[in-house]
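S.K.: Sharing a model prediction with you, sequence too.
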Amino acid sequence: MSADPIDALPEIHDFDFIHGRWSIANRKLKVRGEASDDWDEFPSTGWCEPRLGGLANVEQIDCPARGWTGMAVRSFDIPAREWVIHWISSANGVLQPPVRGRFHADGCVLEGPDSDGGRPVIARYIWSDITPDSARWTQAFSYDGGATWETNWVMDFTRAAV
């Protein structure tokens, strides 16, 4: 455990932009890992709330158009000085392996090992185009150890009217 008090860690505010309620436009590949360009587009909504004084947050995505709900649990790993994100979906109830990463001038890149249909992949989440009222989340998988990447899901967030 770090001796730094939480309020001395500026990184704990990195995800403050996502707090609140959102309308989300989704664009998701119908088939991953096969060089497909057939996308499914659908709406969803989301909300996010901070926990532990900003050290963590919980985000829920509701997608009635596709019959599932998902939840991201983000926490800031103080010793590593990086964010860790876990995802769980109502489609299977399985807590996915975490992705880890840091913010930089253009957003945030997080990566971690995962599997896709039994195939090992490296998962990459990218947060970009962050403004007070919008943000983009992109998911990409690498099936070849990081040599190439296939973007398979894009979520464009627009702040919902209160």
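M.R.: In hand now; what should we look at?
S.K.: okay, CA-based contacts and neighbour counts for the rest of this
M.R.: Will do.
S.K.: Residue 60 versus the closest residue to residue 14 other than its chain neighbours, what's the distance?
M.R.: In space, and not counting its chain neighbours, residue 14 is closest to residue 103: 7.1 Å by C-alpha to C-alpha, 6 or more residues apart in numbering. To residue 60, residue 103 is 21 Å away according to C-alpha to C-alpha, to the nearest Å.
S.K.: Run through the residues that contact residue 20.
M.R.: By C-alpha atoms under 8 Å, 6 or more residues apart in numbering, residue 20 lies in contact with 47-49, 159.
S.K.: hmm, try it at 6 Å
M.R.: Counting by C-alpha atoms under 6 Å, 6 or more residues apart in numbering, residue 20 makes contact with 47-48.
S.K.: what about it, distance to residue 153?
M.R.: Note on residue 20: its distance to residue 153, by C-alpha to C-alpha, is 22 Å.
S.K.: got it, and residue 76?
M.R.: Counting by C-alpha to C-alpha, the gap from residue 76 to residue 153 is 24 Å.
S.K.: for residue 27, same thing?
M.R.: For residue 27 relative to residue 153 (C-alpha to C-alpha), the value is 6 Å.
S.K.: Hmm, residue 89 and residue 96 touching each other?
M.R.: No. Using C-alpha atoms under 6 Å, residue 96 is not in contact with residue 89, being 8.8 Å away.
S.K.: alright, now check it against this:
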Amino acid sequence: MKLIVILTMMVLAVNNTSNAQTSISDLKSEAYFDFWVGEWELSWTDNQGNEGAGTNTIEKILDGVVIQENFMATKGNLEGYKGKSVSVYNPQRQSWHQAWVDNQGGYIDLKGSVDGDKRIFQTAERPGPQGGTIINRMVFYDIKKDSFTWDWESSQDGGESWSLNWRIEYKRR
């Protein structure tokens, strides 16, 4: 009887370990954004209260070193908006970089970082539309195997405080 109890406890321990979320401290830097790879259904509400939906397909390309994003808004006031990004870890600089382009002529250059269990891509500080400076960032958090939340935020005070512009809920297809 003791053997059955011990074996049962061992099986439960193995199952609990394999289902646990990997901590960021357990990952190599080049794997920080691997959670993002897959096919995703998206839903969001922007800071004006407008709802939308879309898809995002994320894949590793170029020998698995580059992460490529293919975003498409399919419902709401952004319907028809499309964008792509490529993200790569630069081992010489020990940092992540992303370049975003879209079908409206947009281009954004971002640098990646980690803050606790959050993964972040952030722009450099640039002149704001009404003077001062502005920084934008995307923050990936509440990361689980089949879902996570993505926020697009902006700061007009050098990153001291952040305003939410757009929140997307990702659900794996």
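M.R.: Thanks, I have the structure now. Because the structure is predicted, anything quoted here is derived from the model rather than measured.
S.K.: Can you pull the TM-score for these?
M.R.: Overlay of the two chains. TM-score (TM-score structural alignment, normalised by the length of structure 1): 0.77; 142 aligned residues with a C-alpha RMSD of 2.2 Å.
S.K.: Which residue in structure 2 aligns with residue 86 of structure 1?
M.R.: The alignment partner of residue 86 of structure 1 in structure 2, by TM-score structural alignment, is residue 99.
S.K.: Could you double-check that that match lies in contact with residue 83?
M.R.: No. Judged on C-alpha under 6 Å, residue 99 of structure 2 makes no contact with residue 83 at a distance of 10.6 Å.
S.K.: out of these two, which sits in the more crowded spot?
M.R.: Taking other C-alpha atoms under 10 Å, residue 99 of structure 2 and residue 83 do not tie; residue 83 has more neighbours (19 against 15).
S.K.: how about the more buried one, what does it touch?
M.R.: By C-alpha under 6 Å, 6+ apart, the residues touching residue 83 of structure 2 are 71, 101-102.
S.K.: The same query, at a cut-off of 8 Å, please.
M.R.: Neighbour list for residue 83 of structure 2: 69-72, 100-103 [criterion: C-alpha under 8 Å, 6+ apart].
S.K.: ditto for residue 107 of structure 1
M.R.: Counting by C-alpha under 8 Å, 6+ apart, residue 107 of structure 1 touches 126-130.
S.K.: does residue 105 of structure 2 count as helix, strand or coil?
M.R.: coil (DSSP: H, G, I helix; E, B strand; the rest coil).
S.K.: Correction: the previous question concerned residue 146 of structure 1.
M.R.: Under three-state DSSP, residue 146 of structure 1 comes out as coil.
S.K.: Count the neighbours of the equivalent of residue 156 of structure 2 over in structure 1 for me.
M.R.: Taking TM-score structural alignment, residue 156 of structure 2 has residue 143 as its aligned residue in structure 1. Using other C-alpha under 10 Å, residue 143 of structure 1 has 18 other residues around it.
S.K.: Tell me how far the closest residue to residue 143 of structure 1 other than its chain neighbours lies from residue 115 of structure 1.
M.R.: Nearest residue to residue 143 of structure 1 in three dimensions, chain neighbours excluded: residue 121, at 4.9 Å (C-alpha to C-alpha, 6+ apart). Relative to residue 115 of structure 1, residue 121 of structure 1 is positioned 5 Å away (C-alpha to C-alpha).
S.K.: Looking at the two now, which is surrounded by more residues?
M.R.: Neighbour comparison, residue 121 of structure 1 and residue 115: the larger count goes to residue 121, with 21 against 14 (by other C-alpha under 10 Å).
S.K.: Okay, and that one sits in which element?
M.R.: strand 119-131 (DSSP states H and E).
S.K.: who's in contact with residue 55 of structure 2?
M.R.: Each residue near residue 55 of structure 2 by C-alpha under 8 Å, 6+ apart is listed here: 39-42, 71-74.
S.K.: Compare those residues with structure 1 and list the ones that remain.
M.R.: Using both residues aligned by TM-score structural alignment, their matches' C-alpha atoms under 8 Å, structure 1 keeps these contacts from the contacts of residue 55 of structure 2: 39-42, 71-73.
S.K.: what's near enough to touch the most centrally placed residue in structure 2?
M.R.: Compute the mean C-alpha point of structure 2, and by C-alpha atoms, centre = their mean the closest residue is residue 140, 3.9 Å away. The contact partners of residue 140 of structure 2, taken as C-alpha under 8 Å, 6+ apart, are 118-120, 148-151.
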